[in-house]
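Trainee: Predicted coordinates and the sequence they were generated for:
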Amino acid sequence: MQFSELGLSADIQRAVAEQGYDTPTPIQQQAIPAVLAGHDLMATAQTGTGKTAGFTLPILQRLTAGANDRLSRVARTPRVLVLTPTRELAIQVEESVRTYGKHLPINSLAVFGGVGINPQIAGLRRGVDILVATPGRLLDHVQQKTVDLGSIEIFVLDEADRMLDMGFIRDIRKIIALLPKQRQNLLFSATFSPEIRELAGGLLHQPVSVDVAPRNTAAETVAQRVIECNREQKKDLLKHLFETRSLHQVLVFARTKHGADALARALDKAGIKAAAIHGDKSQGARTRVLGEFKEGKLAALVATDIAARGIDIDALPYVINYELPNVPEDYVHRIGRTGRAGMEGEAISLVCHDERPQLKDIEKLIKRNLERVVIEGFEPAAHAAPRPPQPPRGGRSAQPARAPAKAAKKPGGPQQHRSGSRHR
């Protein structure tokens, strides 16, 4: 199937072709006709499947195809609301709207925390067709009466599972209550837990279901390998991989913010241009670092799980798990950063004795045994060395392995809710 067969306007097809695309991904083939037909949609799709274009393209078509297009209406209130869990994802979705709508008379705006609200207020006053927002900042605008959601025709809830993980359910329900009862609803989620299904049940009306990413299935286009090593060898092994394999544009995952900062400094000191991205960084710093990584100015971007959610980079070749996550589902999200939209990628996990239980859980989840590799000069010892004592860090643990998986998730949820919505 080609994009020309999906019923999109010539202007939209031209914008798609200018990005080098001619064949829609599976989710686009299924979602675009359903959205064009006006159906509600419940889509299971991980990042990297082309889901953003899967809703952006038909929404642009619907806004400009009818008698109620922007040129004929007087009101300048938003007609489409896209709700995202993070500011990075909000920025990327709005960029996608501008990219595919470049030949259309459509205005879009992203609103999120961490930056001044006044420029966003000015943008809303000028008039917006498609509003992309994080929940906390959107409610700030609602409270200040700088946005009117009474004319929303299409509501998109993107990455609904991460929304719930980050504690946004109450804000989501507040926002839904402000929308017109007659509207089209599109819900996207990488997984569909009972909580997500409950939310979908109250939001969607006779939805079309699209499932292109079976639950917790790791991307088949990603080559996944485990390099076994000792805990104390990891930094030197990581440097060795960069030097011997000429790695570039690598997304490296660390468990903690402190660990991400320390690892980025160590790589930088070794001559490997690196930076860290996490919730403690200001919005300006995060945007700058992400831009440098996309442009190839950084060889490595060291990220925590929540900070990496929403990082959308075409043709990202490598993901390295410097530390395995405590929650096995997060492994699937991590490696989904590469091997996107049918392209090949590689995910490498550096695994020490302490992390073997997490590795076992991951393999059970993805229903496959990962290939083990040992690098000469970095062979693991037969038995794990005792973990050295760690001094306390003012109440913030740098030893995630000592906490159970559920406890490790708690600090990230409310903190990200505060920093990712209202204040950052």
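Mentor: Thanks, I have the structure now. What you are looking at is a predicted structure, and each value in this text was computed from that prediction instead of being measured. Numbering: from 1, shown residues only.

Trainee: okay, CA-based contacts and neighbour counts for the rest of this
Mentor: Fine.

Trainee: The closest residue to Arg340 other than its chain neighbours in helix, strand or coil?
Mentor: In this structure, Arg340 finds its nearest non-sequential neighbour in Gly48, 4.3 Å apart by Cα to Cα, 6 or more residues apart in numbering. What DSSP: H, G, I helix; E, B strand; the rest coil gives for Gly48 is coil.

Trainee: Surely Gly48 touches Met343?
Mentor: No: Gly48 is beyond contact range of Met343, at 9.5 Å (criterion: Cα atoms under 8 Å).

Trainee: Comparing those two, which residue is more hemmed in?
Mentor: A side-by-side neighbour count of Gly48 and Met343, using other Cα atoms under 10 Å, places Gly48 first with 22 against 15.

Trainee: In contact with Gly150, which residues?
Mentor: Thr77, Leu178, Leu179, Pro180 (Cα atoms under 8 Å, 6 or more residues apart in numbering).

Trainee: how many other residues sit next to Leu199?
Mentor: Neighbour tally, Leu199, other Cα under 10 Å: 17.

Trainee: Wasn't it part of a helix?
Mentor: Yes: counting by three-state DSSP, Leu199 is located in a helix.

Trainee: this is the comparison structure:
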Amino acid sequence: MSFNTLGLSDPILKAIEEKGYTEPSPIQREGIPAVLSGKDVMAAAQTGTGKTAAFTLPILSMFESKQRAKPNHIKALILTPTRELAAQIDENIAFYGKHLNLRTHVVFGGVKINPQMMKLRKGIDILVATPGRLLDLFQQNAVKFSQLEILVLDEADRMLDMGFIHDIKKILALLPKQRQNLLFSATFSDDIRELAKRIVNDPVEISVNPKNSTAKRVEQVLIPVDKTNKNALLSHLIETNNWQQVLVFCRTKHGADRLAKHLNKKNITASAIHGNKSQGARTRALADFKAGEIRVLAATDIAARGIDISELPQIVNFDLPNVAEDYVHRIGRTGRAGAAGHAYSFATVEDKKPISDIQSLISQIIPQEIIPGFEPSAKVPEVALKAQKPKRPKKPKQPQQGGAANDAQKRPNGTGANTPNNGNAKRANQKRRPRRITPQ
């Protein structure tokens, strides 16, 4: 099958040809016609399989002959969790839409809001946005939604992980009821399906890969090592294998900074990218890495969904992630678009639980390889897969008592004149409070 058979317009097909693509990926083969049909769509596919093009290409094609957006209005909204991913989607839209007369823009935090407001005054056909900055612009009366025709939630699972559910609910309440809704994600957890009930209507559901599977062309290896030898092991692997481009994931911002500083002292050019860096610094570091001007990019999980390099040869999990699902997205930065890739994960004796969680999630044992000269002082256990426990049905919630007791529960931290002195109400409210992860 070729792109010519999917119903895309001639200007889009011309841009695809100029990009050098000839055959659509599975998610594109199924997703593009579904979006062009005008129906709501829920689509799940592995990271690196072309999800972005699966929704941007048909939207651009549909908007080719539509009337332009009015001042401060938008016609299509693409919501995404991170600045890097928003910028990546905007780059794709700019390229594939270069033969069209469409106004597109991207907005996110960390930069001045006034230039974004000025751009929106002209009216934007396709807007890519992070949730927080979009709400800021709405509060400034810089963006209006009455003309909106299409809503896209990209990487919806990551948005929930990062605590954006309240912002998403606020945005949904502002949008027209009649619109086309598209949910594209690497995974569809139970939480995503619960969110989908608020958004999609009788959707076309597409899943081209098993849940939480990893790309087959990515070779995965666990490397046992003592925690104190991680820096030296990474330097050894880079120099011995002559790696010219490697993305390294660290668990913390300070850890990424320390690693980049260590590598530069070893004459291995490196930069760090994380939430404490200014947007300008993050953009420069990513651009330098893509251009090959630095060999190593040390990143927190903010980069797991925002780096698109078609032939990134390898990634290293310097620290295993706290959340097993992040492992899938991290290693999805290599082996993209059908290319082969390598994912190396440093493992210490303290990593038994994350190893177990990751292997159970992806339903496979990751082989271990000990590097001579860096043998760990204690054996890293080879963890067997955990049996998946059947989920218990949720118990129906008991109706709360009305009156003053109920009013007290609605107050912050469960405080109020009628709060029990034993603190149970306070703890109950704390448990109900949704988890919010600060973007790295």
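Mentor: Everything's here; your move. Just so it is clear, the structure is predicted and the values come from calculations on it, not from any experiment.

Trainee: hang on, the earlier thing: need the contacts of Gly150 of structure 1 in CSV with secondary structure, neighbour count and distance to Glu371 of structure 1, can you?
Mentor: Compiled in CSV, the contacts of Gly150 of structure 1 are given as follows (DSSP: H, G, I helix; E, B strand; the rest coil; neighbours: other Cα atoms under 10 Å; distance: Cα to Cα, whole Å):
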residue, secondary structure, neighbour count, distance to Glu371 of structure 1
Thr77, coil, 20, 53
Leu178, coil, 13, 50
Leu179, coil, 18, 49
Pro180, coil, 15, 52
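
Trainee: Just to confirm, what residue in structure 2 is aligned with Arg79 of structure 1?
Mentor: Mapped onto structure 2 by TM-score structural alignment, Arg79 of structure 1 lines up with Lys75.

Trainee: who's in contact with Ser310 of structure 2?
Mentor: Contacts of Ser310 of structure 2 by Cα under 8 Å, 6+ apart are Thr334, Gly335, Arg336, Ala337, Ala339.

Trainee: Where do the strands of the stretch 251-400 of structure 1 begin and end?
Mentor: With DSSP state E, counting those that start in this stretch, the ranges of strands along the stretch 251-400 of structure 1 come out as 274-277, 300-303, 318-321, 345-351, 371-373.

Trainee: follow-up on the earlier one: ok, and the contacts of Gly150 of structure 1 in structure 2?
Mentor: When you map the contacts of Gly150 of structure 1 onto structure 2 and apply both residues aligned by TM-score structural alignment, their matches' Cα atoms under 8 Å, the shared contacts are Thr77, Leu179, Pro180.

Trainee: mind checking what the second one lines up with in structure 2?
Mentor: Think Leu179 of structure 1. In structure 2, Leu179 of structure 1 lands on Leu175 (TM-score structural alignment).

Trainee: Apart from its neighbours in sequence, what residue is nearest its match?
Mentor: Excluding the flanking residues, the one nearest Leu175 of structure 2 by Cα to Cα, 6+ apart is Phe145, at 5.8 Å.

Trainee: Can you report how many residues lie near the one you found?
Mentor: A count of neighbours around Phe145 of structure 2, defined by other Cα under 10 Å, yields 17.

Trainee: Next up, the contacts around the residue nearest the centre of structure 1.
Mentor: Nearest to the geometric centre of structure 1 sits Gly310, at 2.0 Å (Cα atoms, centre = their mean). Gly310 of structure 1 sits next to Thr47, Thr86, Glu88, Leu89, Gln92 when contact means Cα under 8 Å, 6+ apart.

Trainee: which of these has the most neighbours?
Mentor: Thr86 (28 neighbours).

Trainee: Across to structure 1, which of the contacts of Ser310 of structure 2 hold up?
Mentor: Shared with structure 1, among those: Arg336 (both residues aligned by TM-score structural alignment, their matches' Cα under 8 Å).

Trainee: hmm, back to that, which of the contacts of Gly310 of structure 1 remain contacts when I look at structure 2?
Mentor: Those retained in structure 2, by both residues aligned by TM-score structural alignment, their matches' Cα under 8 Å: Thr86, Glu88, Leu89, Gln92.
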